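Novice: Curious how this folds, go ahead:
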Amino acid sequence: MDNDAATTLVERIDALLPQTQCRRCGYDGCRPYAHAIARGSATINQCPPGGDDTVAALSKLLGVPLLPLDRARGESGPLLGARIDETACIGCALCIAACPVDAIVGAAKLMHTVLAERCTGCELC
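Specialist: Sure thing, here's the model as predicted:
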């Protein structure tokens, strides 16, 4: 497969992934997971946020057998947005550092805020 075809395949795979960037697949985000699938070094069933529908879509796209979702990586379910408990937040900024999509803003020792429109529900915070 030439580089252009591989890039196109990666883009098509990435378009089927939920873009949560949660890392539960074992990769640093959806795009690296898409690259691994395209290379054949990852299976299509490693994305809990995408669930069975994503596994089925990847199976169809790639013409590979349908696999059950790898539940060892987490359960599929509705994506939950981040929520900051104002009574417990001490402004440590750990949630800001953990967020792969910069959906949390704030300053050290001050209350933080979730930008709901950016939050992917990755659960890393």
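Novice: from here on, contacts and neighbour counts on C-alpha atoms
Specialist: Fine.
Novice: quick one, what contacts residue 120?
Specialist: Contacts for residue 120 (Cα atoms under 8 Å, 6 or more residues apart in numbering) come out as 19-21, 79-81, 101.
Novice: and what of residue 122?
Specialist: By Cα under 8 Å, 6+ apart, the neighbours of residue 122 are 20-22, 79-80.
Novice: and of these, the nearest to residue 94?
Specialist: Using Cα to Cα, residue 22 comes nearest to residue 94 of these, at 15.7 Å.
Novice: Next up, the contacts around that closest one.
Specialist: Per Cα under 8 Å, 6+ apart, neighbours of residue 22: 28-30, 100, 121-124.
Novice: Please tell me how far it sits from residue 74.
Specialist: 11 Å (Cα to Cα, to the nearest Å).
Novice: ok, now residue 57?
Specialist: Distance from residue 57 to residue 74, by Cα to Cα: 19 Å.
Novice: for residue 32, same thing?
Specialist: 19 Å.
Novice: which one's the longest helix in this structure?
Specialist: Ranked by number of residues, the top helix in the chain under DSSP state H is helix 3-16.
Novice: returning to that earlier point: check the contacts of residue 122 for burial and list the buried ones.
Specialist: 20-22 (16 or more other Cα atoms under 10 Å).
Novice: Would you do the same for the sequence below? I want to compare the two.
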Amino acid sequence: MGILPAVLILTLLALLFGLLLGYASVRFHVEGDPIVDQIDALLPQTQCGQCGYAGCRPYAEAIAAGEADINRCPPGGEATMIALADLLGRDPVPLEDQEAAAKSKALARIIESDCIGCTLCFQACPVDAIIGAAKQMHTVIESECTGCELCVAPCPVECIVMEPIKETPETWRWPFPESNPWIREAPNGC
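Specialist: Presented below is the predicted three-dimensional model:
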């Protein structure tokens, strides 16, 4: 008879706290900043940290707060910077790191025969594109790799190489409009 009242009391307390938490989640609900969501959608989602932030979302939050400029994303390049300028009503500015933006896109490849299974590379990978187990060979999932190169430096045996992406009809894109020879200005502004 002593256990039944204890179970009943605990059940009532759980119900009460559940109702309290449900009310609090509705009453104190905070919506995300829609401009941050729009900026984040324009960024390439490489999570590489080349902009100086831990990923694309923190960089988007810094842009929205006016703490960062729109020209710090080398993977996104000039196209992303112009899209951000259009969205935010700002003037386009030259990319902060022209050299990094001009570098050809590449994917990481692990020379599997040299891999010692140290796990340092997949600890460094921001998008979990490297798989393997401790003291076992690792490999890169090419479809997930963003080419950020963050896995190269931690490798103690230098078995990670960056290989340029081969151009195929599926991966080829026309250069930015300024370099398009088929688009010409009409004479006299017509």
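Novice: follow-up on the earlier one: what's the closest of the contacts of residue 122 of structure 1 to residue 38 of structure 1?
Specialist: Distances from residue 38 of structure 1 to the contacts of residue 122 of structure 1, taken by Cα to Cα, are shortest for residue 21, at 17.6 Å.
Novice: Show me what the closest one aligns to in structure 2.
Specialist: The alignment partner of residue 21 of structure 1 in structure 2, by TM-score structural alignment, is residue 47.
Novice: show me what contacts the spatially closest residue to that match that is not a sequence neighbour?
Specialist: What sits nearest to residue 47 of structure 2 in space, not counting adjacent residues and going by Cα to Cα, 6 or more residues apart in numbering, is residue 55, at 4.1 Å. Shown in contact with residue 55 of structure 2 (Cα under 8 Å, 6+ apart): 45-49.
Novice: rerun at 7 Å
Specialist: Under the criterion of Cα atoms under 7 Å, 6 or more residues apart in numbering, the neighbours of residue 55 of structure 2 are 47-49.
Novice: how close does it get to residue 4 of structure 2?
Specialist: 53 Å.
Novice: same check, this time on residue 31 of structure 2
Specialist: Noted for residue 31 of structure 2: a distance of 43 Å to residue 4 of structure 2, by Cα to Cα.
Novice: Same drill for the two, tell me which one is more crowded.
Specialist: residue 4 (9 against 6; other Cα atoms under 10 Å).
Novice: Now do the same for the more buried one: its match in structure 1.
Specialist: Counting by TM-score structural alignment, residue 4 of structure 2 has no partner.
Novice: and residue 4 of structure 2, helix, strand or coil?
Specialist: helix (DSSP: H, G, I helix; E, B strand; the rest coil).
Novice: ok, it - contacts?
Specialist: No contacts exist for residue 4 of structure 2 under Cα under 7 Å, 6+ apart.
Novice: What ranges does structure 1 have for its strands?
Specialist: Taking DSSP state E, the strands of structure 1 run over residues 104-105, 113-114.
Novice: packing partners for the last one?
Specialist: If I follow you right, that is strand 113-114 of structure 1. strand 104-105 (3 or more Cα pairs under 7 Å, 6 or more residues apart in numbering; DSSP states H and E).
Novice: residues in structure 2 aligned with the strand it packs on?
Specialist: So strand 104-105 of structure 1 sits over residues 130-131 in structure 2, by TM-score structural alignment.
Novice: Contacts for that stretch, please.
Specialist: 122, 138-141.
Novice: swap in stretch 66-74 of structure 1?
Specialist: Contacting residues not belonging to stretch 66-74 of structure 1 are listed as 24-25, 45-46, 48, 51-52, 55-56, 59 [Cα under 7 Å, 6+ apart].
Novice: Show me what residue 83 of structure 1 lines up with in structure 2.
Specialist: Match for residue 83 of structure 1 (TM-score structural alignment): residue 109.
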